[in-house]
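>>> Just a sequence and a predicted model for now, questions to come.
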Amino acid sequence: MFATATRNFVQEVDRGGLLIPVSSLNDTINLLTVVVKHKRFWVWQKPKYIPTDFNLNDILTGDTPIKPVVVETDFIKYNGTFGDNIQGTVDANFAKSNVSLEGKDSSKLQSSFGSLKKEEVDVQKLLRGSKDRVLDMSHGLVQQTKEKPRQVFGIVKERIVTTQPSSVIEEVQQGAQCGGALSLCGPNSTKVSLKENGSLSKDSDITMEIPIHTTIAYALIELEIKHDGHYELCLMPDTTGRFEVDGPKKGLLHVFGAPASENSNLTQELEQLKEHFQLLSALPATTRSSLLQQITKVMADRGALSSLQNVLEQMCFDKRPALGDDVTTTESQKQNVQAIIDLLEQSGQVDSRRVLSAFHLITSAMDEMTHDCLSVLGMCCSLTVLPALELLVQCVSGKGELPLSSSGLAALTEDVYEKTELLFASSNVSLKRDGNTVKTEISSLSGNRPLVLCIAVRGLASLANCD
C-alpha cells in the first residue's frame, strides 16, 4: 500500500528521472545512507534497491567523518487519487470439464503527502571531502556486496521528505463468481456430473498514517570502487557503479544486465525467448487454466505481483525463500503467491526449474508495466481475447499491419478494441485502424515497453492456448 503510493508519486513527478520510491516504512533513508543496487535477472527489469543500516562514514577508514553540506528547498504539495475498475472472465473448456471464473474489482488509493521538502547534498563539496578517502574493504557490508557481481554501492544524495503528518487510504471492493462442471464417464460406467457455483465479495477500507519527516523517494550517486578501497563518485548519468576485480584479472567488472537498446530488434528478442512460451504451452491443460486464473488475480495486486516475481527469481537461483518471513506481504498475498508456486512445482514437467524460469519471465515483464497498462491487461485476460492480443504483438514485431478480417481477431469487439488500443498506447505502441487493416507503430522513444508488453501477452496467451 505504501509502496504503491510512493511508486505512483514518482511516476507522476519524475517519470524516467532519478528518483527511487521508498518501498517500506521500515527503511530508514538519510543523506549518505548506503544503498545496494541490485541488477535483476532480465535485462528490461529496473534494478532493485536495498537500503542498508550504514552510511558512507561507517564504511570509511580513518576517524574523520565526511560532513555533507545539505541544501533544503520546498518541493511540491502532493495529493493523489488513483482508482481502478477491473472486470474479467476466464473460461476453460476441456474434454471432460468446464471451469469459469468471473471477477469484478474496484479500488481507490488516495495519497495525501501534503507539502514536501527536498534535501540535497552539495555534490561538489562531497567530491572534495571524498578526495583520498578509502573504504574499509574488510567491512562486512563491503565484503558481502563485493562477492555478488550484480550488486554495487550507491549513497543517497537527495531525498524527498514529508513536512507534516500525512496519510494513505485504500478502499477496495472485490466480487467474484465461479462455476464449474466436471463430467466423468467411461465405456461401461454411468455418467456422473458435478456442478458447483459460488460467489465471494469483500470490502476493505485501510488508512495508514504517515509520520512527519518520512522519506518517500530518494536519488543515488553510485560508487566506482578500486580493489584497494579508493573510490570515485559516478557524476554522469550514464556512468554506473562497480567494483574493480581483485587479483590478477585486471579491469572493472561490469554488472550483469545493461538496458536493452532502443533500436534492438524486437523480433530477434522474442525469438530468443520462444522456448519459454513453448514450455508454458506444453503444460497440462488443467494446470494452464489454473495458472491463468491465479495470475489474473495477482495482476490486480501490485504488491502480490512484485512478491511473486521476487520469489520466482530466488527459486531460479536454487534458493527457497520463506514466504512467512516477509513482513511486507499480507497473508492474502502470500496465499496467492504460494498457490502459483504449488501449481508450477506440480506441473508434471521433469525440469520444474525451467518452468519456474518461464513463468518468472512473464511475471517480471508484468512487474515492469505501468499501473495503467497492467490494469488494462488484466481486463483482457480471457481465452477469447488473449489469442487476438497475441496476433497483434506478432504484428508489432513483424510487418506492422494485419487484416481485421483475420479469424483470430474476431474477439476484438468495439469495447475490447478500445481497451486494446489503450493497452498498446500505455506501452508506447500506437494501434490504428485503416479500412480493413489494423496497423501498429512503435514510438521512437519507446525504450523497453513494447518488448515488455509482447512478453507479457505472449506468456499469458501460452496459458490460454486450447489443446
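Done, it's in.
>>> Please count neighbours and contacts with C-alpha atoms only from this point.
Fine.
>>> what's the helix or strand containing Thr296 packed up against?
Using DSSP states H and E, Thr296 sits within helix 285-299. Judged by 3 or more Cα pairs under 8 Å, 6 or more residues apart in numbering; DSSP states H and E, helix 285-299 is in contact with strand 70-93, helix 302-316, helix 331-345, helix 371-379, helix 449-464.
>>> After the longest one, heading C-terminal, what element do we hit next?
Next helix or strand after strand 70-93 toward the C-terminus (DSSP H and E): strand 97-121.
>>> circling back to that earlier point, any idea which of the helices and strands packed on helix 285-299 gets closest to Glu271?
helix 449-464 (10.7 Å; Cα to Cα).
>>> for that closest one, packing partners?
Where contact means 3+ Cα pairs under 8 Å, 6+ apart, helix 449-464 is packed against helix 266-272, helix 274-281, helix 285-299, helix 352-367, helix 385-397.
>>> here comes the other one, which I'd like you to weigh against the first:
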Amino acid sequence: MSVFSKATGSFVRQMEGDWGGSLIHVSRPHDSHKLVPLAVVVKRKCYWPWQRPKYQPSDFILSDLLLGDAAFDPDVSELDFISYNETSRDDKSGNWKAKADMVKVDLGGAGSSKRKLSFGNLQAQKVNVKRLLEDCRDRELDMRHCLLQQVQKRDEVLAVLKERVLTTTPCAITETMKKQGSCIGALNLLGMLGTEISVQDNFSVDVDRDIFLEIPAQTVIAYSLLELEIEKSGNFKLCLQPETFGGFESDSWTSSRSCDTIDNQGVGNGIDLSRNQRPERAPLSALNSELQKQEQSLCLLAALPFRRCLFEMLLKSLEDRDTLSLQEQALADWCCRADVLELKPQSMNGPSRALLDLLCLVPAIQSENGSPAECSPPPQMTAVHLLVSAMEALPDETLFQLTLCSPEVLQAIDELICQLRSSCQPLPDNSVPAILLEEDGKTWKLLEQLLRSSSVTLERAKDGLRAETGSEKGDLPLVLCLTIRGLSSLCNGDN
C-alpha cells in the first residue's frame, strides 16, 4: 500500500465514529484535483458479497451530466476541522522450515516500520444539500453522455461529492522501513557409489528504506458522497438517508452478458450467499454452508497446470495491498467483460499484467458459433478472482501472518479448518496435523495469531479443540477460510 493511502486510511479509521462511517479515504494524491464539490464519482460494482465498494473519481461534475445550458454553483460552507498528527510503529518477525527428501531450507525474517504523519490543521467543506435539491429540481440527466452510458452498461453507481476534508498548509509523511531476511539451505546428494555429497549455502538480506512525502496545501484526504438513483427517463433522485443506495432503474438497460448471472460452475457476480446473521460467538461450523457454496470453484484451482507458479505470485502479492487491489480489479474487469481476450489495460502494474498473462494460458469458453465477442472467462479464472478478492478483504495483520506460513503449514491449517467446521463437536487432540505442533509451539502460536487476526479463536479444552467466530468483524472468518483453502489448493503439487 502506498504511503499516502496508508496515511489517509489511518485518518479515516480514526474519524469513523465522528462521521458515522461515511468517509472515504483518498488513495492517490493525483485524484485530489478531481474531488471538488459535486464532483461525480463512480462506485464500482462489487463482484463478491464480502467486498467493500471501490470508488473512482471522474473528470466531471454533476452539471456536466445535466441537460440544458444552465449551470449552477454549489453552495459550500467551510469550517476549521481538527489538527491531526500520528506516529505509529510496527515490529514483525517470523520463520519457517521446509523439508523434502534431499532438501532442507530454513527461512527467517524480521521487519519494522515507523510512520509519522502530520496533516496539520484540516478544513472541512460541506455542500448545502437543501440548496442542491432546489437547483436539481426539474433537471434531467443527459442519458447520451459518455460517462452515463459506460457506467450504465457496467451496472455501476454514480455519486456526487457532498463533503471533503483537505489540508490547509503543506505537510509531510515520513516512513522508515527496515527488513532483514536469511536463508540457510542444505542439499544432500547420494552419489552412484554411495558417497554422500553435501552442499550448504546461506545468505542474508538487509533492506533499509526511508520515504519522505510532502503534501501541498488544499490536498483532499477524505470525502463523502450522495449516490444517485437514476430512472430510465433521465430523472434522478439523491439518496439522502444512510444505508440507501443508488443505481439505474433495473429495466432501463440490457447487455449481452450480465455480471449478475451465475455461470455453469455455480459461481457468479454478486450472488446472494443467503447468509443469516451469525450470533456474537459461534462455532466455526456456522460457516460451513457458506463455504460449501464456493468450494466447487476453489477446487478448480488444484487442476491448474501452473498452480505452483501462481501460488508464488500470489504469495508475493500478500506483501503489497496496492498490488492485491490492482490484481483484483483487473480480474473483475476481465470476468465482467465479454471481450475478455482483448482486455489489456495499459494502467496495470507489472504484477497485474504478469497475473493476467499467466491466466491467459487457460482457454476461454466460447459460444457454439465460436465468436470471440461471445467468449466467457473460464471457470478457473473466476476461481482465481474469488481467491484474490478474499485475500484483499483481509486485514494487514492477517496478510503478514500468511506470508510466514510455508506451503506445508498452509495445507495443514486448511486440513484443520476443514475438520473444525465439519462438526459442532470438539476436535480430538490426536486429529491435529503433526506439523502444527512442531517447532516448540511456534507454529501453533502462528496459527493462533493468524486466526485471531480475522476474528477466529482457538480454545483447547479437556474434551478437545474448539474454534469460534465473532460477528464483530463481519465476513473476516469467511474470507480467511476461503483464502487458506485457495492457497492450499495452489501449493498442492510441483507444477
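Nice, I can see it. These numbers come from a predicted model, not from an experiment.
>>> Tell me which of the helices and strands packed on helix 285-299 of structure 1 is the most buried.
helix 449-464 (a mean of 25; mean count of other Cα atoms under 10 Å).
>>> Report the buried residues of stretch 342-361 of structure 1.
Neighbour counts over stretch 342-361 of structure 1 (16 or more other Cα atoms under 10 Å) mark Leu344, Ser347, Arg353, Arg354, Val355, Leu356, Ser357, Ala358, Phe359, His360, Leu361 as buried.
>>> Distance to Ala260 of structure 1 added to the residues you listed, as JSON lines?
Shown next, in JSON lines, are these (distance: Cα to Cα, whole Å):
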{"residue": "Leu344", "distance to Ala260 of structure 1": "29"}
{"residue": "Ser347", "distance to Ala260 of structure 1": "32"}
{"residue": "Arg353", "distance to Ala260 of structure 1": "25"}
{"residue": "Arg354", "distance to Ala260 of structure 1": "23"}
{"residue": "Val355", "distance to Ala260 of structure 1": "24"}
{"residue": "Leu356", "distance to Ala260 of structure 1": "23"}
{"residue": "Ser357", "distance to Ala260 of structure 1": "20"}
{"residue": "Ala358", "distance to Ala260 of structure 1": "20"}
{"residue": "Phe359", "distance to Ala260 of structure 1": "21"}
{"residue": "His360", "distance to Ala260 of structure 1": "19"}
{"residue": "Leu361", "distance to Ala260 of structure 1": "16"}
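>>> List just the nearest of those to Gly17 of structure 1.
Leu361 (25.4 Å).
>>> Give me the nearest residue to the residue nearest the centre of structure 2, chain neighbours excluded.
Nearest residue to the geometric centre of structure 2 (Cα atoms, centre = their mean): Glu392, 2.4 Å. Using Cα to Cα, 6 or more residues apart in numbering and skipping residues adjacent in sequence, the residue nearest Glu392 of structure 2 is Leu324, 5.9 Å away.
>>> For Glu229 of structure 2, see how far away the one you found is.
Relative to Glu229 of structure 2, Leu324 of structure 2 is positioned 31 Å away (Cα to Cα, to the nearest Å).
>>> ok, now Ala303 of structure 2?
For Ala303 of structure 2 relative to Glu229 of structure 2 (Cα to Cα), the value is 43 Å.
>>> neighbour count winner among these two?
Glu229 (20 against 15; other Cα atoms under 10 Å).
>>> show me what contacts the more buried one?
Going by Cα atoms under 8 Å, 6 or more residues apart in numbering, Glu229 of structure 2 touches Phe236, Lys237, Leu238, Cys239, Phe245, Gly246, Gly247, Phe248, Glu249.
>>> picking that back up, just checking, the residue nearest to the centre of structure 2 touches Gln327?
No - the pair Glu392 of structure 2 / Gln327 is not scored as a contact, 9.4 Å apart, by Cα atoms under 8 Å.
>>> Can you tell me the number of residues neighbouring Ser10 of structure 2?
13.
>>> What is the equivalent residue in structure 1 for it?
Counting by TM-score structural alignment, Ser10 of structure 2 corresponds to Asn8 in structure 1.
>>> Which helix or strand contains its match?
Here Asn8 of structure 1 is assigned to helix 2-14, by DSSP H and E.
>>> Could you point out the helix or strand that follows that helix?
Downstream of helix 2-14 of structure 1 (by DSSP H and E), the next one is strand 20-21.
>>> what range in structure 2 does that following strand sit on?
Here strand 20-21 of structure 1 aligns to structure 2 at residues 24-25, judged by TM-score structural alignment.
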